[in-house]
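Engineer: Quick one: sequence plus predicted model below, questions after.
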Amino acid sequence: MPMTTLPSTTALRCLDASARLLSFTRAARELHLTQSAVSHHILQLEQLLGVPLFVRRHGGLDLTAAGQSYWKDIAQVLRHLERATESISATGGRGGMLNLSVSSTLANHWLMPRLHAFVTAHPDITLNLSTRVGPIDFTTSNEDASIEFSPGPQPGLEARLVMPLVLRPYISQHALRDFDPALAKRRKPALSKAQLAALFTAHRLISRTTVPEAWESWLAAAGLAGAVPEDHFHKGPRYALMSMAYNGVIGSLGIALLPRYITHGAVATGQLVCLSDTGWTAPRAYYLRWPSNRAEPQVLRTFSDWVTGLRQDSDT
């Protein structure tokens, strides 16, 4: 296709909005255009390509196979164009901008308290943070990279290890005091295997849906395999987020396996008690990930070197 027949960015934005919303009317509202203008741009695009992109039906739209394929490619181009434009306009061509997605618990309890050091060292870099639950879809998002609890490198994704997830059992000071006042008086109680087994059996064990094997794996690592009745694992609640499990322990709802990065403050103030120094390392970990099909910008390399270097200083 000659360069003179490339579609306009307006037409491509109309395609992107219409494909996401499956409605010319809603796309027009988002783009501040009239419905007829959006419909006209789509029609011109279909004539240019020689294939229909949508199936028009009463009450909405459906993408054709060609439309779905073309939109997937165009969406990535538009996201890349938006990021490049934002970066230049925000920094005046100096430094750069990085749009990063991070799990909310990791962002609030681990990354944000350390971020001042990065900003001080790299004042020309603007770091925009967003949070989400679950893996990111880079084909439809504006993020350049994400820090995710994941297996690491996967087809189409580059990855660098940020931090392993090491879990230890925690209980609230209030719950421990109700169970054994003498134990609660100790700053860091040294518990026998029999005492641990009794504690775990007497309290609900809070689990996380993303690491369902954690309790059985930790008990095996601590030499306590079989010490807790198997049906007891199913009596405790399961939470989707680390922050939920943490707040559940704070609220004396049970005992949970948590990483030190989220518990250190509550342990220091006496709200939480770590029941064992034995840690179990999850098979997945926190990775910085970005699409393989994108050129890695200098701003991402700079942040990647900094954030992966924090692992040496992190008490996991």
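Structural biologist: Nice, I can see it.

Engineer: When you work out contacts or count neighbours from here on, use the C-alpha atoms and nothing else.
Structural biologist: OK.

Engineer: Count the residues that sit near M97.
Structural biologist: Look at M97: counted by other Cα atoms under 10 Å, it has 25 neighbours.

Engineer: any idea which element it lies in?
Structural biologist: For M97, the host element (DSSP states H and E) is strand 96-102.

Engineer: Which helix or strand lies directly C-terminal to that strand?
Structural biologist: Next in sequence after strand 96-102, counting helices and strands by DSSP H and E, comes helix 104-106.

Engineer: ok, residues contacting that following helix?
Structural biologist: T131, R132, L241, M242, S243, I262 (Cα atoms under 8 Å, 6 or more residues apart in numbering).

Engineer: Max pairwise distance over these: which two?
Structural biologist: Spanning the widest gap among these are R132 and I262, at 18.1 Å by Cα to Cα.

Engineer: before we go on, here's another structure to hold up against the first:
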Amino acid sequence: MASRGAAMVNYLKHLPRLTRLRMFEAAARLQSFTLASQELNVTQAAVSQQVRMLEQELGVTLFVRLHRGLDLTEQGQELFRTVSTALSQIATVAENMRAASRPPVIRVGVTFAVATFWLIPRLPAFRAAHPDLEVHLIATDRGFDSVADQVDIGVAFGDGAWAGFTPTLLKESTVFPVCAPAYIEAHPELKDLDSLLHQVLLSMEDDRPGRLDWGEWFARLGIDGSRASRMLKFNSHPLVIQAACEGQGVALGWTLLTDDLIASGRLVKALDECVKIPKSFFFVERQDKATAHTRLFKEWLLQKF
């Protein structure tokens, strides 16, 4: 043991200061003292001085100073390869150690509506049962594909085909008109589809193809939706549903998204008419990132259906 300690002391005597090596590596990689100083948050003069002192310590010239940058000498290239490899290995080991000490993270992709009206109210129960796991929600209103590369699992709405993900059907989609109980009381004339056309219809402003809006919903029931006289539009689905809960009009309600609000009495079905659409809600799991933690979340979520 003593010989190892002595060898280490002897080894350290030949090692240049880490500060000088870091500044040299940044300058060599960026081919600029100025850019290296910006990356390391020090002055350009400090980088230049530390590199010069490193050159004096080693007795070699590491850079050829050019008018608009730097170029490595042969000795500089050799040192850069060694230093960059060593720093990269140290950084990798350090990050692995940090990751090992952090709680496992499950990244879940959802729409804002699914997150707001279905998943978030249920998450406290999952966290209470599994306090050692962290759940990060990544929400979007632009379709699951827009966040697919950022997540491990998700609740997606579509036809069940997402590249690289295994889908499990959660619930088929039925769409129907919903409003606050107070809105029904204030509009006793709302009794059929024709009278619905004359109500304030709450809608999401979305030009994506295939999106079900009021016009399409009425068309599937054989009604000319262009006769609708009053439309109030929002740029997100949660805002549409919130406006309906506040009695500002009638919105299109979706199974899964409005089930809890109807069960709690905040919303009611304005009419019994409904439209079943081919797209559904799926649990999706990335095929190359399935872990014990994602399977645990999947088992918990499926128990809710």
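Structural biologist: The structure has been received and is ready for your questions. Fair warning: this is a prediction, and the values are worked out from it, not measured in the lab.

Engineer: Just the buried ones from the contacts of helix 104-106 of the first structure?
Structural biologist: Buried by 16 or more other Cα atoms under 10 Å: T131, L241, M242, S243, I262, out of those.

Engineer: Could I get the contacting residues of the corresponding residue of the second structure for the first one?
Structural biologist: Residue correspondence to the second structure (TM-score structural alignment): T131 of the first structure is matched to A139. Contact partners of A139 of the second structure, counting by Cα under 8 Å, 6+ apart, are G109, V110, T111, F112, A115, V147.

Engineer: quick one: which of those is nearest to L12 of the second structure?
Structural biologist: When the contacts of A139 of the second structure are ranked by distance to L12 of the second structure (Cα to Cα), V147 comes first, at 47.7 Å.

Engineer: Give the closest residue to that closest one in space, chain neighbours not counted.
Structural biologist: Nearest residue to V147 of the second structure, sequence neighbours excluded (Cα to Cα, 6 or more residues apart in numbering): G109, at 6.5 Å.

Engineer: Ok, M204 of the second structure next?
Structural biologist: Among residues not flanking M204 of the second structure along the chain, F234 sits closest, at 4.9 Å (Cα to Cα, 6+ apart).

Engineer: That neighbour touches V240, doesn't it?
Structural biologist: Yes: assessed by Cα atoms under 8 Å, F234 of the second structure is found in contact with V240 at 6.2 Å.

Engineer: ok, the two, which is more surrounded?
Structural biologist: Using other Cα under 10 Å, the more surrounded residue of F234 of the second structure and V240 is V240, with 25 against 15.

Engineer: how about the longest strand along the first structure, which residues of the second structure does it hit?
Structural biologist: Longest strand in the first structure, counting residues (DSSP state E): strand 157-172. Using TM-score structural alignment, the residues of the second structure aligned to strand 157-172 of the first structure are 165-180.

Engineer: The corresponding residue of the second structure for S101 of the first structure: what's it in contact with?
Structural biologist: Under the alignment by TM-score structural alignment, S101 of the first structure pairs with G109 in the second structure. By Cα under 8 Å, 6+ apart, the contact list for G109 of the second structure reads 137-140, 144, 147-148, 150-156.

Engineer: Over to R4 of the second structure?
Structural biologist: For R4 of the second structure, no contacting residues are found, by Cα under 8 Å, 6+ apart.

Engineer: so R132 of the first structure sits in a strand?
Structural biologist: No: remark: R132 of the first structure does not belong to a strand; assigned using DSSP: H, G, I helix; E, B strand; the rest coil, it is coil.

Engineer: how many other residues sit next to I136 of the first structure?
Structural biologist: The local packing of I136 of the first structure (other Cα under 10 Å) involves 19 other residues.

Engineer: excluding its backbone neighbours, what's nearest it?
Structural biologist: S146 (7.4 Å).

Engineer: quick one: the one you found and I171 of the first structure, what's the gap?
Structural biologist: Applying Cα to Cα, to the nearest Å, the value for S146 of the first structure to I171 of the first structure is 31 Å.

Engineer: do the same with A256 of the first structure
Structural biologist: As judged by Cα to Cα, A256 of the first structure and I171 of the first structure stand 7 Å apart.

Engineer: Quickly list what's touching both of these two.
Structural biologist: Common contact partners of A256 of the first structure and I171 (Cα under 8 Å, 6+ apart): V249.

Engineer: show me where the first structure has helices.
Structural biologist: Remark: helices assigned in the first structure by DSSP state H are 9-21, 24-31, 35-49, 65-91, 104-106, 115-121, 173-179, 181-184, 193-202, 214-221, 242-250, 260-268, 298-309.

Engineer: how much does the shortest one stray from the second structure?
Structural biologist: In the superposition against the second structure, helix 104-106 of the first structure averages 2.1 Å from its aligned positions (mean Cα distance after the TM-score superposition for the first structure).

Engineer: Which of S146 and I171 of the first structure has more residues huddled nearby?
Structural biologist: I171 (28 against 25).

Engineer: Which residue, neighbours along the chain excluded, lies closest to that one?
Structural biologist: Of all residues not flanking I171 of the first structure in the chain, I255 sits nearest, at 5.0 Å (Cα to Cα, 6+ apart).

Engineer: What is the aligned counterpart of the one you found in the second structure?
Structural biologist: Mapped onto the second structure by TM-score structural alignment, I255 of the first structure lines up with V250.
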